[in-house]
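# Take a look and give me a structure for this.
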Amino acid sequence: MEFIIAQKEHIDRMCEITEDAKKQLHGLGLDQWQKGYPSREVWEQDVINACTYLAMEDGVIQGIFAFQTTPDPSYKEIDGQWLTDIPYASMHRVCVADGCKGKGVAGRMFAYGFELARKAGFETVRIDTHPGNLPMQHALKKAGFEPCGTIRLVGGCEDGDLRVAFERILTD
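Next up is the predicted model:
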């Protein structure tokens, strides 16, 4: 598997994968990603910012994630406690294409995100997910993330929505 930075020509497929993920979340009875996020406009801005990575196999997109190196406003306040109080990288909008789930794609994306964080000088990575998104919580724990408490999203169409916050301290 190789990782590339998403380009404009990938946006249509990224939107298809996102729509499939939204349907799956809806099928689980979750309101996560049901209010218009992530949208085509979000992916277009990510392409401009060169912050979204694609997990590729034989030219086919198997997964998507955004990588952020600036503080996330949603992580400023937590009901609980982060593992660290040092600068962190974060991963967002993690989704795996239908037909690729259960094949370790998410784990490889997390591992690549950890590599990006180390290269950028970070010792920790944060992420969040819906309290009811048990498949993602399982994947996060499998990747070494530890639950730290709950946060409320700040800004956008999901403003105020509750999420479980996770952190992974990177070790060599």
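
# all contacts plus neighbour counts: C-alpha atoms, from now on.
Will do.

# for Pro131, helix, strand, or coil?
coil (DSSP: H, G, I helix; E, B strand; the rest coil).

# so what does the longest helix seen in the chain touch, helix or strand wise?
Selection of the longest helix in the chain by residue count, based on DSSP state H, yields helix 11-27. If you count contacts as 3 or more C-alpha pairs under 8 Å, 6 or more residues apart in numbering; DSSP states H and E, helix 11-27 packs onto helix 40-49, strand 89-96.

# residue furthest from the geometric center of the chain?
Most distant from the centre of the chain: Asp58, at 22.8 Å, with distances by C-alpha atoms, centre = their mean.

# Also this sequence, please, to line up against the first:
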Amino acid sequence: MRIVPAQPQDVSKLLAFREEAAAWLSRLGTDQWQRPYPADKLLKTVEAGTVFMVRDGDATAGTITLTPEAEAGLWTDEELTEPSLFINKLTVARTHAGQNLGGRLLDWAGDRAYRAGAKWLRLDAWTTNASLQEYYIRQEFEYVRTVVEGGAVNGGPRVSGWLAQRPARPTKHGFVDETAAPGSLA
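From the prediction side, this is the model:
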């Protein structure tokens, strides 16, 4: 399997991928990702070079967004002084579920963060999705805290405020990495 940067022409595929994940999550009883994601917002992240896709032949097997910018209001000013990369929108195709592809993507992200000079690989997860939180703990992330206030709509409750981190470190993820070397965070 290869990991490649997403391209603007991939936006419709990425949106369909997210819809597939939202339907699966709904069947599991969570409301995560039930609101459609804005295509223009996704296009901006693709154009910024922070969205990556796993290709298995012609199939898209997974995707991850990895950015040096944290979502506002989640991490403290002190935490933000520590060089970090932040994971968003990790998704695995149902056709590739059960193959530890998500774990390998997390390892790839941690390796990329390490090569960029980051101390931490950080994420925020859906506040009410205990299964997802347990998954990240099994992937060696350490729970930091849950931020429940300051959501995007009228400063209301935050839906994705469960915070976790693990040290950035070199790993053997098993992908053929066809991405450019990460920029330095220093």
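
# Could I get the TM-score for this pair?
For this chain pair, the superposition-based TM-score is 0.83 by TM-score structural alignment, normalised by the length of the first structure; 168 aligned residues with a C-alpha RMSD of 2.7 Å.

# Buried residues, the longest helix of the first structure. List them.
Neighbour counts using 16 or more other C-alpha atoms under 10 Å place Ile11, Met14, Cys15, Ile17, Thr18, Glu19, Asp20, Ala21, Lys22, Leu25 of helix 11-27 of the first structure among the buried residues.

# quick check: it aligns to which part of the second structure?
Counting by TM-score structural alignment, helix 11-27 of the first structure pairs with residues 11-27 of the second structure.

# Determine how far that stretch lies from the middle of the whole chain.
Put simply, stretch 11-27 of the second structure sits 14 Å off its chain's centre (C-alpha atoms, centre = their mean, to the nearest Å).

# thinking again about what came up before, in the superposed pair, what's the mean gap between the longest helix of the first structure and the second structure?
Helix 11-27 of the first structure differs from its equivalent in the second structure by a mean of 1.3 Å after superposition (mean C-alpha distance after the TM-score superposition for the first structure).

# hmm, who's touching that helix?
31-34, 38-40, 43-44, 61, 64, 95-98, 133 (C-alpha atoms under 8 Å, 6 or more residues apart in numbering).

# repeat that for 6 Å
For helix 11-27 of the first structure, contacts defined as C-alpha atoms under 6 Å, 6 or more residues apart in numbering pick out Trp33, Ala97.

# now swap in stretch 51-65 of the first structure and tell me
If you take C-alpha under 6 Å, 6+ apart as the criterion, stretch 51-65 of the first structure is touched by 1-6, 46, 66-67, 92-97.

# centroid residue for the second structure?
Most central in the second structure (C-alpha atoms, centre = their mean) works out to Asn88, at 2.7 Å.

# Setting aside sequence neighbours, what's the nearest residue to that one?
Thr65 (4.9 Å; C-alpha to C-alpha, 6 or more residues apart in numbering).
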